[in-house]
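> What shape does this take:
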Amino acid sequence: MYRPMIVILTLFLAAGCAAVNPQSETDSSAILPIEIQAALKPGQGAFAPDQFYLTAAASRAGYDKILLDPLLYYAPLEQMRLVSSGDRQILLNNFYILLNQELAKDFTIVRYPQPGAARVQFALLPVTRDAVALDTVSTALRDADESAVVRDLLASPLLKGRAYIVEAEWTDSLSGAVLGATVDRHFGRKTIDVAQIRNWADVNLLLQDYAALVRYRLCRFRDARNCIEPPEAMR
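This is a model prediction of the structure:
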C-alpha cells in the first residue's frame, strides 16, 4: 500500500509554473511560482532534496500511479546558446526515458489523468540569476525503453563551469491541485564537477543515478524492503 504523497514529497524533487522569471537576488526558477519559491524549506538527511514545499492537500491522498509530463529545459534569455539544439533535445529525451523506467518499477505509469494518479513535471536549468524561458521540451515516447537512450555521441552537452538545477512539481492529475514541489541542485549530489563529465556516457550515468535517487526516496518512504541506495556520491 502506498503511503500518502505528503510522505513521498517530503524528500523528493522541485517545481512550479511560469514561462519567464524576472531577475532576482536568488537563483532563477524554471517552473516555480513566486509564492512556492517563498515557501520552500531546506531538506534534511541523506538523499534529501535541497528544498521542498508541501500543501495540506498532499496529506489527504495516496497515489499508486504517476503521469510523467514531458521534461522541460529552461535557459537564460540573454545568453548565447553554447549547447546545440540537438544536444539539448537528446539530453531531455534520455533523462525522460531513464526517469520513466525507474518510476515504472514501483508505480503504474499512465498516459492520462485518472483517479489515484499524481502528475509530475520535471524541469532542468543551469544555475543563474538572469531571466529564463522555456527552451526545449522532451519528445521521447512514454513507452520508450532503454534502447532508445542515445549513447554513441562523444561530447558532453553540460557546460563546463555551470551548475544545474532539477525542479519538479507534483499535482493531482484530475483536479490539478498542487501537492508539493522540490528542488535538487547538482543532479541530486552535494557537488559535481561538470568538467569531469566529458562525454555522453558520463552524462547518462549522471542521469541514471538521479533517476535511481528518485526511486530510492519513494521506496524508503513507502517503508518498502530492499530499497537500493543510490551511489555514495548522491548523499
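> From now on I want contacts and neighbour counts done on CA atoms only, so please keep to that.
Noted.
> Around V194, how many other residues sit close by?
V194: 18 surrounding residues under other C-alpha atoms under 10 Å.
> For D193, see how far away the residue nearest to it when sequence neighbours are not counted is.
Distance criterion C-alpha to C-alpha, 6 or more residues apart in numbering; nearest residue to V194, sequence neighbours excluded, is K160 at 5.4 Å. Noted for K160: a distance of 8 Å to D193, by C-alpha to C-alpha, to the nearest Å.
> How are the helices of this protein distributed by residue range?
Residue ranges of the helices in the chain, as given by DSSP state H, are 5-10, 34-39, 85-104, 200-220.
> Reformat these as CSV; add mean neighbour count and distance to A177.
Below are the helices of the chain laid out as CSV (neighbours: other C-alpha atoms under 10 Å; distance: least, C-alpha to C-alpha, whole Å):
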stretch, mean neighbour count, distance to A177
helix 5-10, 23, 13
helix 34-39, 14, 13
helix 85-104, 21, 21
helix 200-220, 21, 20
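> Figure out which of those helices is closest to A46.
Nearest of those to A46, taken as C-alpha to C-alpha: helix 200-220 at 9.9 Å.
> Give me the buried positions along stretch 73-89.
By 16 or more other C-alpha atoms under 10 Å, the buried positions in stretch 73-89 come out as Y73, Y74, A75, P76, D87, R88, Q89.
> coming back round to it: surely the residue nearest to V194 meets R198?
No: in this structure K160 lies outside contact range of R198 using C-alpha atoms under 8 Å: 9.3 Å.
> Next, the structure of the following sequence, for comparison with the previous one:
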Amino acid sequence: MHRFSSILFILVVTLLAACSPTKQARSVDTSGFLGPIYPLMHKGEDGEALLLYKNPKVATIPRGTYKKMLLDHVQVWGPPTTDPDRQARAQKIADLLYTLAYDSMSQDYEMASEPGPGVLHAQVAITRADPAYVVLRAVSTIPAPMNAFAVASMLKNIGTGKPLFVGDASLELKLSDSQTGEVLAASADRRVGNKRLDADSFDSWDDVHKALAYWVEKARYRLCQERHAQNCVPPKG
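Alright, predicted model coming up:
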C-alpha cells in the first residue's frame, strides 16, 4: 500500500510539472490605458485575448505594408501606490516585457525610432502584476487527505478560474499607424498561474514572467498570421 501511494504521488507531481505554467483568466479589469477604444472592444473567442478590437480597415491594407515597428517603452498602469518597492518591481517587469518584445519583433520587423511610412506603432501597458505565494502554493498543490489548502484552492479555481496563491498579470496593447495615429487593433488580456511543482514554481514572480513570454510569442504569431507569412509559430501553453 505504501509503495502504491508513493507511485501515485510521483505520478501526480509529474503531471503537475508537465502542465502549462500559466493559463488565461476568465476576466480582465480595464485600466484606462486604451481610453476611447474600450467601447469598441468585444469579448475574444477561444485562443484570443479576453477583450479585442480590430479596425475593419485592416482587411483592406495590402499585405507587407508595415515592414517597420516603433515600439514604445512599456508603461505601468494600475492602482496608485506609494510603496517604492512595489513601484520598482512594476517598472522592472515593464522593462523586462519591453526587452522580450523588442528582441522578438526585431526578428520580423526593422525596428524604428520615429514615425514614418510603413511603420507600425506598438504601445503596451502592464496593468497588473502580482506574485505567487510559493510556500502556500506548494502546500496546496499536493493532494493529500484533509489538505484544507488544496480543497480551498480547487474550489477557488472552479469558481473563479484562478487557484489560490498563484501569480496574476494583466496587459493592454494598442497597434496604430505611426503616421496617422489611427488605431488598427487593441487587446486586453490576463493570465494566472497554474498549479505546478517544478524548479521555476518556487520563484514568486515566475508566473508573471511566464505570462509575459507567452504574450510576446502570441503577438508575434498573430502579426505573422496577419502578414500571411509562412511557418508562423504558435505560442506554447
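> Just give the TM-score of the two.
The TM-score (TM-score structural alignment, normalised by the length of structure 1) is 0.62; 171 aligned residues with a C-alpha RMSD of 2.9 Å.
> Looking at the buried residues of stretch 73-89 of structure 1, which is nearest R220 of structure 1?
The nearest one, if we look at the buried residues of stretch 73-89 of structure 1 relative to R220 of structure 1 and count by C-alpha to C-alpha, is Y73, at 28.7 Å.
> how about that closest one, what's its match in structure 2?
Aligned by TM-score structural alignment, Y73 of structure 1 pairs with V76 of structure 2.
> so what's the nearest residue to that match once chain neighbours are set aside up against?
Using C-alpha to C-alpha, 6+ apart and skipping the chain neighbours, the partner closest in space to V76 of structure 2 is I126 (5.0 Å). I126 of structure 2 sits next to V74, Q75, V76, W77, G78, A94, A169, S170, L171, E172 when contact means C-alpha atoms under 8 Å, 6 or more residues apart in numbering.
> Dump those into a markdown table; add distance to A112 of structure 2 as well.
Converted to a markdown table, those look like this (distance: C-alpha to C-alpha, whole Å):
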| residue | distance to A112 of structure 2 |
| --- | --- |
| V74 | 16 |
| Q75 | 19 |
| V76 | 22 |
| W77 | 24 |
| G78 | 28 |
| A94 | 20 |
| A169 | 28 |
| S170 | 26 |
| L171 | 23 |
| E172 | 21 |
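> Okay, and which of those residues map to strands?
Q75, V76, A169, S170, L171, E172 (DSSP state E).
> Tabulate these in a markdown table, adding columns for distance to A148 of structure 2.
Compiled in a markdown table, those are given as follows (distance: C-alpha to C-alpha, whole Å):
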| residue | distance to A148 of structure 2 |
| --- | --- |
| Q75 | 39 |
| V76 | 36 |
| A169 | 26 |
| S170 | 29 |
| L171 | 32 |
| E172 | 36 |
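> and of those residues, the nearest to F9 of structure 2?
Among those, and counting by C-alpha to C-alpha, the member closest to F9 of structure 2 is A169, at 30.3 Å.
> Around that closest one, count how many other residues there are.
A169 of structure 2 is flanked by 25 other residues according to other C-alpha under 10 Å.
> Can you give me the end-to-end span of stretch 169-177 of structure 1?
11 Å.
> To clarify, my last question referred to stretch 42-52 of structure 1.
6 Å.
> residue in structure 2 matching V183 of structure 1?
Using TM-score structural alignment, V183 of structure 1 sits opposite A188 in structure 2.
> scratch that, R88 of structure 1
Match for R88 of structure 1 (TM-score structural alignment): A90.
> Would you mind confirming that its match makes contact with A129?
Yes: using C-alpha under 8 Å, A90 of structure 2 is in contact with A129, at 7.0 Å.
> Any idea how many residues pack against the corresponding residue of structure 1 for A122 of structure 2?
Taking TM-score structural alignment, A122 of structure 2 has V120 as its aligned residue in structure 1. By the criterion of other C-alpha under 10 Å, V120 of structure 1 has 23 neighbours.
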